[in-house]
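Student: Sharing a sequence plus its predicted fold:
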Amino acid sequence: MKKKLIVSVAAAALTLAALTGCGSAKDDSTITVAASATPHAEILEQVKPILEEQGYTLEVTVFSDYVQPNQVVESGEYDANYFQHIPYLESFNEEHGTHLVNAGGIHYEPFGIYPGTKSDLSTLTEGDVISVPNDTTNEARALLLLQDNGILKLKDGVGLEATVRDIVENPYNVEIQELEAAQVPRVKDESAFVVLNGNYAMEAGFSVSKDAVAFEQSDSEAAKTYVNVIAVKEGNESKEGIKALVDALKSDAVKEYINNTYDGGVIPFD
């Protein structure tokens, strides 16, 4: 009798384990994404009906930090995240030993050249001041944008590590004024032009689409580097659900939403 009871309990345990295993298997038709609130989660909301037509359910969870979204993808709790650019992704992998990869670039948030005392780059004259952020990444982006618009030339190969010391040609002999990023918009009345990243431009009341004299294009080095991506754990980038998600985010409907909603502060990445 005791032996029979033990066998029965063991059989029940095996049945429960089997049922539990079945219940924990992830449904391939559900795609779970960890995202920042703006603009990432907002953009993902536009994707839900597109994916529904293909038989997928998109579940989006908003995170307020930049650590947990990567941790939950690494652990397999979530399929993907959408909040970061490639340099941050690579740095996170190196620092935390994670194995996250870029599954597709979706948008970038451009640097722009904005009017100060002048509103047309062709009116630059010797000694004009152009104010730029002084931190390494943002200064390099600002200098590259000025180079793209013919205002100066940088040493070959410096790329996104460029500083004012790397300027090799300055045909207008402009003065590059380096300031803490938050201070740059405050000197627009004392500078011919100011070069700003998106959030400081918006805080200063500038619109990328309406006010920027020039801004980073999708084929620029900075845009390609700082494009915001869908990140997944290595090996999952070819899964059908992930490919469907990326394709939906790059669809004409989503591009139209981005262009109509963010006034040039967010630009689809081709």
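Tutor: It's in.
Student: can we go C-alpha only for contacts and neighbour counts from here?
Tutor: Will do.
Student: so who does residue 268 touch?
Tutor: 106-108, 218, 250, 255, 258-259 (C-alpha atoms under 8 Å, 6 or more residues apart in numbering).
Student: all helices for the chain, in order.
Tutor: Assigned by DSSP state H, the helices in the chain fall at 2-24, 42-52, 68-74, 86-96, 136-148, 198-203, 208-211, 221-225, 240-249, 252-261.
Student: In TSV: these, plus distance to residue 186.
Tutor: Putting the helices of the chain into TSV (distance: least, C-alpha to C-alpha, whole Å) gives the following:
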stretch	distance to residue 186
helix 2-24	55
helix 42-52	30
helix 68-74	34
helix 86-96	28
helix 136-148	17
helix 198-203	10
helix 208-211	16
helix 221-225	24
helix 240-249	36
helix 252-261	26
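Student: Mean neighbour count and distance to residue 170 for those - can I get that in TSV?
Tutor: Listed next are the helices of the chain as TSV, based on neighbours: other C-alpha atoms under 10 Å; distance: least, C-alpha to C-alpha, whole Å:
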stretch	mean neighbour count	distance to residue 170
helix 2-24	11	63
helix 42-52	18	41
helix 68-74	21	42
helix 86-96	14	29
helix 136-148	22	10
helix 198-203	17	25
helix 208-211	16	25
helix 221-225	18	21
helix 240-249	19	41
helix 252-261	15	34
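Student: A further structure is provided below for comparison with the first:
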Amino acid sequence: MKLRSLIGTAVIISSIAVLLAGCGRQAGDKVLKVGVTAGPHTEIMEAVQKVAAKDGLKLEIVEFNDYIQPNVALSQGDIDMNSFQHQPYLDNVIKDRKYDLVTVAKTVIFPMGLYSQKIKNIADLRPGAIVAIPNDPTNGGRALLLLAKAGLIQLKPGTGLKAAVSDIVENPKNITVKELDAAQIPRSLPDVDLAAINTNYAMTAGLVPTKDAIAMEAADSPYANILVCRSRDRDDRNIQKLIKAYHSPAVKQFIEEHFKGSVVPAW
């Protein structure tokens, strides 16, 4: 009789342990670790965190201070998602490191804009005008795509995101493209007719893309930032919940009011 009681008790204890373990896994499923870089991405994710909590999703925000570690941590399983990069950057990382990572949604764009102290409209740009663009390959190509979109130049077909000045095949206004260090371009505005400036440097110079730029990258730009996860997790319900929270009206309103046009929703 005693033996049967002991066996029965053991079975009950084992059943409770299994049940508790199951409950623990379910609770764990509701916690999502999201890697971000310090600054705007952290601030936005904190707004997302509040919205997600209302949908039963707990976010743990993990902040990084460089652009390398968020993808390393994601690939190794230390975090579940990250939010800090644009697609061209991710493509290069995947090519170089063979990470099995995928984009699941767009977030925001820090739009490159065309600025001028001499004209108010692209159509007013004089023939032979001097146009400053960043001299590094990534931002230089980005600036040339923006100039092409504005109708100032035409690039060689198939050039893509790696456009260079040598890829200009049509230049109807015969503009002179002047390549300068990206950080120096805002200070060159008095000396050029038009300049392509990254948002971070525009903000430092007191410029707001949505207010001061006479042309600007749109939300569908390939340089829009993205939410990234491991390929096997792309359909995970919690990741879908995070996307829903990020794309909520409340988060969009936060971005528009908090950054006042320097950061723009890309969805």
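Tutor: Thanks, I have it. Note that the structure is predicted; figures quoted are calculated from it, not measured.
Student: Can you give me the TM-score here?
Tutor: Superposed pair, TM-score by TM-score structural alignment, normalised by the length of structure 2: 0.86. Supporting alignment: 250 aligned residues with a C-alpha RMSD of 2.1 Å.
Student: ok so, going back, now for the helices of structure 1, which one comes closest to residue 175 of structure 1?
Tutor: helix 136-148 (12.2 Å; C-alpha to C-alpha).
Student: so what secondary structure elements neighbour that closest one?
Tutor: Applying 3 or more C-alpha pairs under 8 Å, 6 or more residues apart in numbering; DSSP states H and E, we find helix 136-148 of structure 1 packed against strand 112-115, strand 129-133, strand 153-154.
Student: check the fit of it onto structure 2 and give the mean distance.
Tutor: When structure 2 is superposed, helix 136-148 of structure 1 averages 1.2 Å from its matched positions, counting by mean C-alpha distance after the TM-score superposition for structure 1.
Student: Measure how far that helix is from the centre of its chain, please.
Tutor: 18 Å (C-alpha atoms, centre = their mean, to the nearest Å).
Student: Mind listing residues that contact it?
Tutor: Under C-alpha under 8 Å, 6+ apart, the answer for helix 136-148 of structure 1 is 111-113, 132-133, 152-154, 159-164, 178, 195-197, 215-216, 222.
Student: how deep is residue 216 of structure 1 tucked in, by neighbour count?
Tutor: Close neighbours of residue 216 of structure 1, defined as other C-alpha atoms under 10 Å, add up to 24.
Student: now it: how far from residue 83 of structure 1?
Tutor: Separation of residue 216 of structure 1 from residue 83 of structure 1 (C-alpha to C-alpha, to the nearest Å): 20 Å.
Student: cool, and residue 142 of structure 1?
Tutor: Counting by C-alpha to C-alpha, the gap from residue 142 of structure 1 to residue 83 of structure 1 is 22 Å.
Student: Residue 237 of structure 1: which of the helices and strands packed on helix 136-148 of structure 1 is closest?
Tutor: Closest among those, using C-alpha to C-alpha: strand 112-115, at 32.4 Å.
Student: ok, and what's touching the closest one?
Tutor: Residues contacting strand 112-115 of structure 1 (C-alpha under 8 Å, 6+ apart): 142, 145, 188, 192-198, 206, 208, 211-216.
Student: Recalculate using a threshold of 7 Å.
Tutor: 192-197, 208, 211-216 (C-alpha atoms under 7 Å, 6 or more residues apart in numbering).
Student: so residue 249 of structure 1 sits right up against residue 47, yeah?
Tutor: Yes. Counting by C-alpha atoms under 7 Å, residue 249 of structure 1 does reach residue 47; the two are 6.3 Å apart.
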